[in-house]
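Novice: show me how the following folds:
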Amino acid sequence: MGILSWIIFGLIAGALAKWIMPGNDPGGIIITIIIGIVGAIVGGYIGTMIGFGDVSGFNIKSFLIAIAGALLLLFVYRQIKK
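Specialist: Next up is the predicted model:
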């Protein structure tokens, strides 16, 4: 996927992660994009390690992995900020 696709994919995954796990997090759209993109990378890495799959394009499986990674990243970020 191209960089623009990753940014859009990350924005959607990050926004859904914040919607699923609401809270008073600092940052705006840029932080949401970063959480989504890094979450997709983390989710893809973990998914590959456990044999579930990786983030290989715009499909449901990749989208769920990216959201799970973004949720994990958001949880860790909140634990560190406490």
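
Novice: rest of the way, CA atoms for contacts and neighbours
Specialist: Will do.

Novice: what sits against the nearest residue to Gly14 once chain neighbours are set aside?
Specialist: Spatial nearest neighbour of Gly14, excluding adjacent residues (Cα to Cα, 6 or more residues apart in numbering): Gly36 at 3.9 Å. The contact partners of Gly36, by Cα atoms under 8 Å, 6 or more residues apart in numbering, come to 9-15, 17, 66-67, 69-70.

Novice: would you do the same for the sequence below? I want to compare the two.
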Amino acid sequence: MGIIAFLVIGLVAGLIARAIMPGNQSMGLIATTLLGIAGSFVGGFVGSLFSRDGRAFDLHPTGLLFSVLGALVVLFLVGLAGRGRRVHV
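Specialist: Next comes the predicted model:
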């Protein structure tokens, strides 16, 4: 049950991050889920910096919020990395 919840939270976080971030992100459902999962890892790491016990992978009430914020950071960094690769025809 834990992996299914992790995938669902990743999908929701990825969808919310794509809706918040301006611009066109051409991704499918799987890429959006992977974006949310990466955001969960980034958000969990940042959240662990502010908690007393320092555990990165525990479930917290602010887990979805940090997942969305982490997904926004990942989406921003992917956008920066992809800027130089555009081919103008």
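
Novice: circling back to that earlier point, show only the entries of the contacts of Gly36 of structure 1 found in helices.
Specialist: 9-15, 17, 66-67, 69-70 (DSSP state H).

Novice: format those as TSV; extra columns: neighbour count.
Specialist: Below are those laid out as TSV (neighbours: other Cα atoms under 10 Å):
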residue	neighbour count
Phe9	23
Gly10	26
Leu11	21
Ile12	19
Ala13	29
Gly14	32
Ala15	20
Ala17	25
Ala66	31
Ile67	27
Gly69	28
Ala70	31
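
Novice: Ile30 of structure 1: which of these is nearest?
Specialist: Leu11 (8.5 Å; Cα to Cα).

Novice: how many residues are close by the residue nearest to that closest one when sequence neighbours are not counted?
Specialist: Among residues not flanking Leu11 of structure 1 along the chain, Ile33 sits closest, at 4.4 Å (Cα to Cα, 6+ apart). As a burial measure, Ile33 of structure 1 scores 22 neighbours (other Cα atoms under 10 Å).

Novice: name the element Ile33 of structure 1 belongs to?
Specialist: Assigned by DSSP states H and E, Ile33 of structure 1 belongs to helix 29-50.

Novice: buried sites along that helix?
Specialist: Within helix 29-50 of structure 1, the residues that count as buried by 16 or more other Cα atoms under 10 Å are 32-47.

Novice: what does stretch 70-80 of structure 2 give?
Specialist: Within stretch 70-80 of structure 2, the residues scored as buried using 16+ other Cα under 10 Å are 70-75.
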